Every structure is written in structure tokens, then in C-alpha cells.
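Student: Starting from these lines, generate the structure:
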Amino acid sequence: MELNPLLQDIKQRKLKPIYFLMGEEPYYIDKISEYLSDTILTEDEKAFNQTTLYGKDVSLDEVLSTAKRFPMMAEYQVVLVKEAQDLSREILAQTDKKKNQLEAYAENPQATTILIFCYKYKKLDKRKRVYKAIAKSGVIFESKKIYENQIPTWIKDEVKRRGYNISPKAAHLLTEFLGNDLAKITNEIDKLELILAGRNEITPEIIEENIGISKDFNNFELQKAFGVKDYTKAYRIIEYFAQNQKNHPIVLTIPILYNFFSKVLLYHGLKDKSKGSVAKALKINPYFVADYSTAANHYPMREVSGIVATLREIDMKSKGINSVSATPIDLYKELLFKIRS
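Tutor: This is a model prediction of the structure:
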């Protein structure tokens, strides 16, 4: 089930007896389970009718026994099972002749219980009888991991949902600094929202002032400097990176440059170089198409192929392969020299 219709159904109290929240991305599992446990019962009802269990501390039999109870002076009781993946062996237990416990419960659930499973980092096999039984009487929500190249768009949508805007560069700065950890990203957006003070756009300057990410010394600016052949600026950035290796490890920077120049190589091969077509083909925000076009103008296809090969070589060396003693600054200088040559 999709997220927004699910939340809308809960808001309208179109409730199901079982919610099985599973998948690689814990952020949505936490958000949905919190929304369910916050909205179904009133604060007075929660004292007697809301139970939180942890998979590592209980058996599935105990969970289902709790679910079979009746609520006290309330329409529903809520049973929230956190870290339910620790019960996976019991949840998936199945023989040809005997139904497993959860399958049997799902076929005849307690109508006055809302049973919520937070099954993180795993998912049920759709071919299993237990999956089919839960899907028939309840809701199965799969929380899929968002890839890092999708994060800037996710940030933009999240900020827009809150009534603000964020510049593309600012969204990429947050992505570079926080990766695809949605919980961390949300926490930082929460902080930024508090300090906007009447302003309606999150800019790189606001991020630099309040989160500590430099708007001038980051991977985005490094790839842009290489793209326009501003080697003086590139050298200043790599010197800064070498002196701040904890925040700018070379093993993360090289793959970013590799990704950039690989897409420049793809750009060279495109027949249709219109903005929309390039953005779709390279899977980038249209705002950044000009960066790839500029880099392609500065570096012919053969030259870009050589840079991609060099980046593969430097990546191996940064991981200690064929170069045990080279320091990050040595490798950055080697990269800069070979790109300039």
C-alpha cells in the first residue's frame, strides 16, 4: 500500500486489525507506527489499552495472546510490536499441514485490536501463506530504501510539504553530508525550520551557518571546479579535504567524481541534448544539466574516458590496493595532475 492513502485511511479511521510494516527503510516504518499509536486512542484510553512489546523480549504466542484481549472502556486496544524482525523465525514458521500462529490469527483477527508489527530491514515473501493471510485482512506496507541520487528530490518534496522551498544546491549539500539516512535528514530539516524566521527558502548559506557544511568546500563544488577546468579552485578544495579527512574521506569523494565524469561520458553519447532529455537520461535534476554540458565542452569523449579510468585507479589506491603508503593528499595531487595532463 502507498504511504499517503494509508495515512489518509488511518486519519478517517478506516482501520484494519493488522498493520505489517516491513522493509529496508526504517524511517517510514517508525512514522506510520507512531501515527497509528498517537491517533487511534485518546490519552486517557492509552493507559489501559495500548501495549508496546519488543520482538527480542517476547514470543509470537505472547504477542497474539495480548492481541486477543478485549479493550477496556474504549473502542480499540493497540498492540505495537517493535523490532518484530526478531520474531521472524516464528512469523515465517510453516508446515504443509499446520497453519502458523500468525497466519491463523490473521484469518480470524480480533476486531477490537489494532496489531502493529514493525518488521525492519526484512520483508515477507509474497508467496508465503502468512503474507497472503495478512494482506487479506490487514495492511502490508513495504518501506523501500531510497537511493542517494533520489534524495535531493525527496528533500525538496519534504521541505515543500512543510511550506518552504530549498535551492537545488542546498538539497545536494544536505545529501552529500547526510547520505540517504532519512531520519537524520528530517532532524536537520526540523532544525532549519526553527531558524528560518520568516524566510521561506533554505539556501546553502543558511545550511553553512547552522549545520556546519561548507558551501565552498564540498564534493559538489569540487566536481564543478573540475567541470570548468578551474584547477586552482580544485586544488584549494582537495587541500581542505586532506586536512579534514574525518568529514571528507577520500573513499567517498572519488566515487562522487567517478559518477560525475561517467555521466559526462554518457552525455557525449546522447543524440538529444535538450535539457529535459539529458535530465531524464542522466537521472539528474534539470537544474544541473548545464554543469554536465559545460564539462562535456571542456573535455572531449576520449579525455573523459581517460579520467574515468584514472578515477578507478585512484579509488583502488585509496583503499590500499597497489599503494599502501600514499596519503590522501598524494592521491588527490596525482588525480589533479592526470586530469590536467
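Student: use CA for all of it now, contacts and neighbours both
Tutor: Fine.
Student: Contacts made by the longest helix anywhere in the chain with the rest, please.
Tutor: Determined from DSSP state H, the single longest helix within the chain is helix 250-269. Helix 250-269 is contacted from outside by 219, 223, 241, 273, 278, 282, 292-293, 295-296, 301, 304-305, 307-308, 311-312, 314-315, 318-319, 328, using Cα atoms under 8 Å, 6 or more residues apart in numbering.
Student: ok, residue 103 touching residue 136?
Tutor: No: contact status for residue 103 versus residue 136: not in contact, 10.6 Å apart, counting by Cα atoms under 8 Å.
Student: Looking at those two, which is more packed in?
Tutor: Taking other Cα atoms under 10 Å, residue 103 and residue 136 do not tie; residue 103 has more neighbours (22 against 13).
Student: Please give the structure of this sequence too, so both can be compared:
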Amino acid sequence: MSKGIPTLDEVNNFLGEDSLLPVYFLAGKDKFSLENALEQVRNAVDPLIESDFDKEIFSLDKGVDLNSILDSASSFPFGSKKKLIIVRGFENLSEKAKLLPYIISPSDFTVLVITHNAELKSATQQPFKELAAKGYLFADRKLRPSEFAEWTIKQAAKLGLKLSRDNAYMLMDFVGDEKALVEGQLQKFAGFLNGQGEITSEIIENLSSSTKEYSIFELQDALSAGNKKKSLKIILNLLDSGNDILRISAMLSKYIYTLASAIEFKKTNVSEMEAAKKLQVSPYYYKKCVQARYMFNEKRIHNAAKALLNLELAIKTSSIDPKTVATILISEMLQ
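Tutor: You can find the predicted model right below:
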């Protein structure tokens, strides 16, 4: 993604009544950020809408013709200051360049909001190039761990809750770095704390661990103990629960990297607190890794890293079933 393109979280900076853009193109895989940005635009434009006829929502995954939508965007409002047209599912459109003529000359009385629920890998092709040039393109950006921790702390504060940086990392360790999942956990904590107080490590461990029958971290615990049967059962359960095999692989790669780093830190007498800080993980997560009885071994870590590499190659270069790959992965990691 090209530098200089504002993120979905920055949409609010472009929503002044006298400076509304004619087009907001919202792109990204993170549905939470996408929907939040869409809601912000909708809230800014709604006060200018006096007739329901001046507000339309279309979905491009249902065979709707883009030209008919653009014709509607080009027609005058029924009596409102603005028209609001929301178009979902641009990622489903095969002939995306059809949007280009409208982007070059958009209607000044219409606010056209388009969502593209997929990663936008390049802004050099049309219509994305023109959208970026006009300042109409907003794209999701993968946050670094430190940035995601900061975002989590701010979201907790909006709910009236305190959350330390270490515990923000701990929450990420438990539920991952998907904003929707983290937001769901924060809402759960807010209910538990009646909207005030501090989210402690005990609350995170007790409430987050019950989100699924099995979690990535229970898989790591089973691997740490060298329990092949339980590890296989958990990883297959994770796949059945809708978890993507590459996401599981990414989490396990982080686990193996932390183990390998922990061995090196131990050789140089780096404290657990300092090591966790260097790796941008919670002290809780780091301590769990250090306590891995079976996996805290250089040869086994090497085997595990090799097995994870083999998994990614198999997934990306063949049509092999994820469950088959997962079974091979566990067998190779714990051979």
C-alpha cells in the first residue's frame, strides 16, 4: 500500500460539514475498522438528510449494476442538502475501472461511500490510483504490536476501564490482534466490571480463556507438554471452529520465535520482564513460554520451525486439505 494514504481510523479527520468529501472509499480486511469508518461517515452526513429518498444502500454481491448506482449518485436530492449512497462489496465487482469516470467528476451534492472488504495491495491501478490522488481512498493498515496495544488501551478507556500496557499485550496474546475480537472481550470486561475499574491479568485470564472450547494458547500448552494426542485434538477443533490454518501457523510461529529468543536471553541473563518488553509480548505470555517443559529445547525448536515452514509451503503451493496439513504439522513438531 502506498504511503500517504490515510487509514480507516483517520476518516474522522475528513468529516467536517463544510469539508465533506464527495467520495469515501473504505478498504481493508479488518471488518471492525471498516464498519467503524462507515458509521462515522454515516453519522456525519445523516443530519444533512431530510428525506429517506436521499439515502440509499446497495450491495454489489447481489447483481446490482454499478452504472445504475452512479446514475442515482448523479441525480439531485429530493430536498436534502446532500444525498448519501452506500455501496457495499466493491471487492466483488469484476470491472472495477467502471468507477473511474465518476471519481474524476463526482457530484458535489452526493456523498458516495464504498466499502472494499479485502486487502488493497496496490494503489497504482485504476480506479484506486485516482481515488488516492483525489484523497478519497482510506485503507486499513496492519498495526504493529505496540500500536495495537495502544489502540486497545484507548478502546478500554472509552468504556471507562483502565488497562495497563502489559495487560494490553496479555489480552492480545489471548485473543489475537483482530479488533473485533478484542472489542468483544473489552465489552465483556465492561459488563463484568459494571463499566468502571481496572482490567487485571486475573480478569483477562479467567474471562478470555472461556471464549472457545479450545484456544491457540491451549494448543501451545499441549505442545509445551509434548502431548501429541491432545495437540492434534485441539488444532482440529480450532479448524472446525472456523480458524484459518495460516492464522494458526502465524500464532505458532510467534510462539516458537519467543521460545528461541528465550533460550538466548537465558544465556545472557536477561530478566523475564526485560525479555518480554524486547519481544513486545506480555510478561504472562513470556513466562508461559519459558515454562514449556518439552519444547524448551533448541533441537525441538528447530524441528518445529521447519515443520511450520513446510506447512506454509504446502498450503500456498498445493490444494491439500488443511486438516491433513495440521495433522502432519503436529506429527513433525513433536517427532
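Student: before we move on, back to that, next secondary structure after the longest helix of the first structure?
Tutor: helix 275-282 (DSSP states H and E).
Student: Give me the helices and strands touching that next one, please.
Tutor: Under the contact criterion of 3 or more Cα pairs under 8 Å, 6 or more residues apart in numbering; DSSP states H and E, helix 275-282 of the first structure touches helix 250-269, helix 289-298.
Student: what about 7 Å?
Tutor: Counting contacts by 3 or more Cα pairs under 7 Å, 6 or more residues apart in numbering; DSSP states H and E, helix 275-282 of the first structure is packed against helix 289-298.
Student: Show me what secondary structure element comes after the helix it packs on.
Tutor: helix 301-318.
Student: in that following helix, what's buried?
Tutor: Residues of helix 301-318 of the first structure classed as buried: 301, 304-305, 307-308, 310-311, 314-315, 317-318 (neighbour count, 16 or more other Cα atoms under 10 Å).
Student: before we move on, back to that, how far away from the center of its chain is the longest helix of the first structure?
Tutor: On the basis of Cα atoms, centre = their mean, to the nearest Å, helix 250-269 of the first structure sits 21 Å off its chain's mean C-alpha point.
Student: what residue of the first structure takes the place of residue 86 of the second structure?
Tutor: Under the alignment (TM-score structural alignment), residue 86 of the second structure pairs with residue 80 in the first structure.
Student: ok but that match is inside a helix, no?
Tutor: No: under DSSP: H, G, I helix; E, B strand; the rest coil, residue 80 of the first structure falls outside any helix and is assigned strand.
Student: wait, it sits on residue 117?
Tutor: Yes: counting by Cα atoms under 7 Å, residue 80 of the first structure touches residue 117, with 6.4 Å between them.
Student: in stretch 118-134 of the first structure, what counts as buried?
Tutor: Counting neighbours by 16+ other Cα under 10 Å, stretch 118-134 of the first structure gives 118-120, 122-124, 129-134 as buried.
Student: gap between the two ends of it?
Tutor: Counting by Cα to Cα, to the nearest Å, you get 14 Å between the two ends of stretch 118-134 of the first structure.
Student: what do you get for stretch 294-302 of the second structure?
Tutor: Span of stretch 294-302 of the second structure from end to end, Cα to Cα: 13 Å.
Student: How about stretch 60-78 of the second structure?
Tutor: Stretch 60-78 of the second structure has an end-to-end distance of 24 Å (Cα to Cα).
Student: Check the offset of that stretch from the chain's centre.
Tutor: Offset of stretch 60-78 of the second structure from its chain centre (Cα atoms, centre = their mean): 30 Å.
Student: That'll do, ta.
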